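# This is a predicted model, with the sequence first.
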Amino acid sequence: MSEDLNVLFGTPRLPEKVDDWERGRTPESLSVLNNGLATTLCELGKLAQTKLMRYALRAKSYIWAMDENGKIVLAVEELAIEKPETIYPGYPRRRGLRHPSEDKKLGHPTLIGEGPARIAGELAFDEDDKDELRWVLNANSGRYCKQKPPEKAQIDRIATRFRELGVDVVVDYD
């Protein structure tokens, strides 16, 4: 089975780096991609079409990773600030804008205990050509995919995993 996973999703690799503020940390929002989470992601997709929620839901980025056993985990991209300094751990999505804490967030290595991942990336809402928000998935992990980017077919297979659970995602290969 692991040989099949190597072909389908890439060989497991360790993160290129783990920052000091990430060591031993796990995002509070860490979740496994399963039927229950997929239902929630679908519900968020419906909410994202409403005027009120479209802006709130675009303001978040989610990160995901596939571990060496093929399990996909997701979390809100969280700030690396320790409680009680803040009660709000989620990192606000800033498209093209810097945030003072931008360099201190919990990245992909925190999703899988700083261990090896086959492939990792981001999930976020973006507009489609009808100005509706859609889930957009990429494999833009600077820790796991920068030096050896996954093949398009491997990214497509991750998207297929989401779609098989009912989550309508489009792939951003850039």
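Sure, I can see it. Source: prediction; values computed, not measured. Numbers count the residues shown, from 1 in each chain.
# only C-alpha atoms for contact and neighbour calcs from this point on.
OK.
# What is the subsequent helix or strand relative to whichever strand or helix holds residue 134?
Secondary structure from DSSP states H and E places residue 134 in strand 133-137. Remark: after strand 133-137, the chain's next helix or strand is helix 152-164, criterion DSSP H and E.
# helices or strands next to that next one in the packing?
helix 2-9, strand 169-171 (3 or more Cα pairs under 8 Å, 6 or more residues apart in numbering; DSSP states H and E).
# just those: most buried one?
When the helices and strands packed on helix 152-164 are scored by mean count of other Cα atoms under 10 Å, the highest mean neighbour count falls to strand 169-171 (a mean of 19).
# Got another one to weigh against that:
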Amino acid sequence: AQDLLPGSAIAVFTCYRHPERATPPPRKLVIQPKAVDSGAGFEIPLPHNTVVTWSLETNQRFRHKIVLDTAASPPDNEWLGVTFRTSSTYVLSRAHGEGGQERAVFEDGTPLTLATDAQAKQLYQLRGRENAELDFTYPPLPFTVSPSDILPPRPASITPDDGSPKGPDTIGGGGGDR
């Protein structure tokens, strides 16, 4: 898989806005082998507050997708699925240029940029190959299709109990008590 740490795992957490309406689980993980002669696929129900985990080796051998099980006629119920993966690439934020604006860069200093239309098309073609080929390996890609990947980090701020906003560099009561 793209950019994932060898030997790590992938995990999907599932929850529903109304857990009481999520029985039976309206979502399921559908798994199909990439190799035609590898047997039948299977499904894993995704109940409220559950995590499904699989290895990168399993990820390489199977295609998977999360689908709404419409056969059960599930009631309207918002679903949140969060995927956890361990990246093998470390991205830094460094000051760049005369103004010192923060910029996302790889450890070797190469900038991480937002993909052009042609680069995005290339990435989606590579993803298609990953889904079809058992031994596919991504080439190094110095771009992303996610604008949030290139945003500079913001310092943490704490909002007081009264809800009033605090500055990005303040903690606690006021600007002078750092």
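Thanks, I have the structure now. Quick caveat, the model's predicted, so the values are computed rather than measured.
# Got a TM-score for the pair?
After superposition, the two chains reach a TM-score of 0.26 (TM-score structural alignment, normalised by the length of the first structure), with 84 aligned residues with a Cα RMSD of 5.7 Å.
# The strand holding residue 134 of the first structure versus helix 152-164: what angle between them?
Counting by axes from the mean of the first three to the mean of the last three Cα atoms, to 10 degrees, strand 133-137 of the first structure lies at 130 degrees to helix 152-164.
# what's strand 133-137 of the first structure packed up against?
Using 3+ Cα pairs under 8 Å, 6+ apart: strand 133-137 of the first structure touches helix 35-47, strand 117-127, strand 169-171.
# If it's not too much trouble, I'd like the helices and strands packed on helix 152-164 of the first structure exported to TSV so that distance to residue 31 of the first structure sit alongside each entry.
Formatted as TSV, those follow (distance: least, Cα to Cα, whole Å):
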stretch	distance to residue 31 of the first structure
helix 2-9	20
strand 169-171	18
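# between these, which one is nearest to residue 39 of the first structure?
strand 169-171 (13.3 Å; Cα to Cα).
# number of nearby residues for residue 66 of the first structure?
24 (other Cα atoms under 10 Å).
# closest to residue 57 of the first structure out of the helices and strands packed on strand 133-137 of the first structure?
strand 117-127 (7.0 Å).
# Kindly spell out which helices and strands sit in contact with that closest one.
So strand 117-127 of the first structure, by 3+ Cα pairs under 8 Å, 6+ apart, packs with helix 2-9, helix 51-58, strand 62-67, strand 133-137.
# possible to save the ones you listed as CSV with distance to residue 39 of the first structure?
Formatted as CSV, these follow (distance: least, Cα to Cα, whole Å):
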stretch, distance to residue 39 of the first structure
helix 2-9, 24
helix 51-58, 16
strand 62-67, 16
strand 133-137, 13
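# of the ones you listed, which approaches residue 119 of the first structure most closely?
strand 62-67 (5.6 Å).
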